[in-house]
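K.L.:
sharing a sequence plus its predicted fold:
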Amino acid sequence: MSERQVARATLVVGLLALTVLVVVLVPRDVVPGGPVTPAPVATVLSADEVERAETFSRWARTWSWSSLALSIVVACWFGLTARGRRLVERVPGPWWVQVPLAVAALVLLGRLVTLPCAVALQRLRLDSGLSRQAWTGFATDQLTTQGVAIVSTSVAVLVVVGSARRWPRAWPAVSGSLLAALVVLGSFAYPLLVEPALNDFEPLPDGPLRTQVLRLADEEGVHVDDVLVADASRRTTTLNAYVSGLGSTRRVVVYDNLLDSASRAETLSVVAHELAHARHRDVLTGTLLGAAGALAATGLLGLVLAAARRRGAPGPGEPGIVPLGLALVAVGSFLVLPLDNAVSRQLETRADVDAVRATGDPAPFVSLQRRLAVRSLADPTPPALSQLWFASHPGVLVRVAIADRVRAVPG
């Protein structure tokens, strides 16, 4: 088979795997009685709360969307012109040194261009009371995040370039399979390698809350390796919790400011939501979808690079391909966001339904959703395009309506 044929086959296999996984693993019709109508905003938030949320969100979207647009423009400016190739040519060393150095240079240049937007957004968060982080802490987080991005991106690009050098025709299938495996490995290793670099964690202390959390996990049939508390209050005032990891690295993490601000019943409703994710193996679902997506994306990349090579672009085994590859990933990641977030919203909706059922009382869930919306200044009625493209969770008005529906139509 030729390189193009292998790339086409890889793309088809990846898309078929992705389609099957979506059909089998992504829930549909998760709300009893069918889709809900969002609750009237006046029944959830006051006029002043809505005005504050809309003002904050309007500016937050301005800075976030500007940063996203700039990052794509910069990636394309280097990737679709000779500038990126000339930059890579100046990087010394063998190919396996040139690749990570070129990735680091391009990632840092992109961050430098978008840094004013990040600073403006952080200033907005500070002025709005959503963050209490010092600028030194902000800078440290920026450096840590960029370091993680450089390492993970370099590994992925080294796999592609190295495979293309070793298997000039079969590289799309080989590198796609390796990248899919790395997605699975990353989900397993993320709680051990990345999360500790961003937060400090301590076990939830022994006491009534830990006992209730473990009892709730047992009732839901969920094995939890640990319940941890993250020191999120040093960075943000918002309330949150999440589940991460696979197998022996799976754990439930709650923010320390959630424990400090929410009632025990509200905290348990959050934990029940996260336990629902664990019970349905949503992290595994996301991991498998990501692995299939990596396989399909590599096949598509092979087809695009083959076409670009006919126009004078470097081959996939040359370090000079790094800028073009990063540009294609930036554009592709943006285009698939609506699909990614549509899946995420379905998983979150199912977890909301299960959380209300598990606790047996929707009142703590509703009160916490309102508290979360007020604390985070979440826009209750965001623009439709914003919700479609960027929202990974249902909005607060939908979540309140879900709780009301579950109360009216018990499962």
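P.N.:
Everything's here; your move.
K.L.:
switch to C-alpha atoms for all contacts and neighbour counts from now on
P.N.:
Noted.
K.L.:
now the element after the helix or strand hosting Ala53, going C-ward?
P.N.:
Under the criterion of DSSP states H and E, Ala53 resides in helix 47-79. For helix 47-79, the succeeding helix or strand toward the C-terminus, using DSSP H and E, is helix 82-89.
K.L.:
put this next to the first one:
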Amino acid sequence: MTTTEPRTVLDYGKPDPRDLTYKYELRRAVAAGIIETAAGTFLLLIAVRHFQAGATLKAFIAMGNAGGLIATPLVVYLISLLGTRANIAAAWLTFVAGLMFTIAAAIPNQYVFAFASLLGLVSVASAVPLFTQIYQDNYPEHERGKLFSKVMFVRIFSAATFAYLAGWALDGHLQYYQLLMAVFALAFFYSAHCLRRVPSSPLATEESRNPLAALRFVRDDKTFRMALIAWMLVGLANLIMLPLRIEYLGNEKYGVLLHGEPLSAEFIAILTGVIPNVARLLMSPLWGRLFDKVNFFALRICINIGFAVAIVTFFTGNSLVGLIAGAIIFGISNAGGDVAWSLWVTKVAPPHRVAHYMSVHTFLTGLRGIAAPFIAFYMLNTLTLLQMGLLTSALIVLACLVLIPEIKIYAHRKAPPEVKELPDD
């Protein structure tokens, strides 16, 4: 039973799946925030500052999340064949990530550190579609976004707090990085503990022997297909410009100055980290409520417009006001993107196929996550940052145009279309 279905007399006295899921997701959010800082900050910092690692090892660490997302169709396919419940499978994948980080903490070697970090990040990222299936199973449709955004609020706060405290503790003391890796390992283990206590059902069984069978939903479901096209355009635009924010602020050739002087590292961190994340934190609950109440495609267009405005404002303003405004708008839009990216397939997929739909979405996210940085720095050799900002904003506007016809179609969509099963061979 899920909470999207009415409870019967026989259900009273049993824990409500909605309440049980929300309880353990709030607890897991604290650990998830800590884990988020690993991929976002500390693993590469340790590789660069402590190990003085080469480009190859740093690239392995950096591609961990994207590699895990690319693996999601295969992971979901295997889990559906095994008949494992979504929460148990997610718990095992998270536990494996904890084991990898334990190995990285126990063996002070740069190659062990890099490959254990890579495998840990791949393992936990490959569980993402399983989380979405859990939300589909246990959170009622009318408050799914609200509950998710409350959990996300805790996660963002946890990440910001831990990043500050861990950064302060390790400043000048990176030789103690193994203690930090042990903390990450404990966070993974606690996350696995919480996931084991969340109710869920087994994934729908795939009748095809093709591990990429979920890709057929792109062919059979037009709404899903158009949404993925828009996601690809917006995702590429954002991922292309994201690493260039540091380049723009930190490279003196772009002439970004404060009181006639180049920006300090601290002020760059404020513009790229603190301001966007404060805005993201404050606006997350509002986006969650809007997700529950507003036509999804209209909401997605609003988020897209915010990203386009943020890029233009940040990269073309060439003033302190423009930089701060761009950082705030990016944070607000990113808060909406958190909710939309994680939950949108629950709006278009058949309930029993949410994990399979999500695996297609995460697979494509992983592909663009690997491709975008290469595209970004290649484009930077031929275009100015202003031209790149305008070009990526145009991609986002194009994504909005793709979605406009879907607003009316989605409003009249009574149910996702039936999908065709692939033959066994």
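P.N.:
Thanks, I have the structure now. Computed from a prediction, not measured in an experiment: that's the story for all the values here.
K.L.:
could you get me the TM-score between them?
P.N.:
Here the TM-score for the pair of chains, by TM-score structural alignment, normalised by the length of the first structure, is 0.33; 194 aligned residues with a C-alpha RMSD of 5.8 Å.
K.L.:
what's the helix holding Ala53 of the first structure packed up against?
P.N.:
Packing partners of helix 47-79 of the first structure (3 or more C-alpha pairs under 8 Å, 6 or more residues apart in numbering; DSSP states H and E): helix 82-89, helix 95-127, helix 322-335.
K.L.:
do that again at 10 Å, thanks
P.N.:
helix 82-89, helix 95-127, helix 322-335, helix 362-376 (3 or more C-alpha pairs under 10 Å, 6 or more residues apart in numbering; DSSP states H and E).
K.L.:
so which of the ones you listed comes closest to Val406 of the first structure?
P.N.:
helix 362-376 (8.0 Å; C-alpha to C-alpha).
K.L.:
what angle separates the closest one from helix 95-127?
P.N.:
100 degrees (axes from the mean of the first three to the mean of the last three C-alpha atoms, to 10 degrees).
K.L.:
could you tell me the angle between helix 362-376 of the first structure and helix 47-79?
P.N.:
Going by the same axes, to 10 degrees, helix 362-376 of the first structure makes 60 degrees with helix 47-79.
K.L.:
from the middle of its chain, how far away would the following helix or strand past helix 362-376 of the first structure be?
P.N.:
Sequence-wise, the next helix or strand downstream of helix 362-376 of the first structure (DSSP H and E) is helix 384-390. Mean C-alpha position of helix 384-390 of the first structure versus that of the full chain (C-alpha atoms, centre = their mean, to the nearest Å) differs by 15 Å.
K.L.:
picking that back up, just name the most buried of the helices and strands packed on helix 47-79 of the first structure.
P.N.:
Comparing these by mean neighbour count (mean count of other C-alpha atoms under 10 Å), helix 362-376 ranks first with a mean of 21.
K.L.:
which other helices and strands does it contact?
P.N.:
Using 3+ C-alpha pairs under 10 Å, 6+ apart: helix 362-376 of the first structure touches helix 47-79, helix 256-261, helix 264-279, helix 337-359, helix 396-408.
K.L.:
which one, of those, ends up nearest to Val12 of the first structure?
P.N.:
helix 337-359 (17.9 Å).
K.L.:
buried stuff in the biggest helix by length in the second structure?
P.N.:
Counting residues, the longest helix found in the second structure (DSSP state H) is helix 222-250. Neighbour-count burial for helix 222-250 of the second structure, counted by 16 or more other C-alpha atoms under 10 Å, picks out 223-224, 226-242, 244-245, 248-250.
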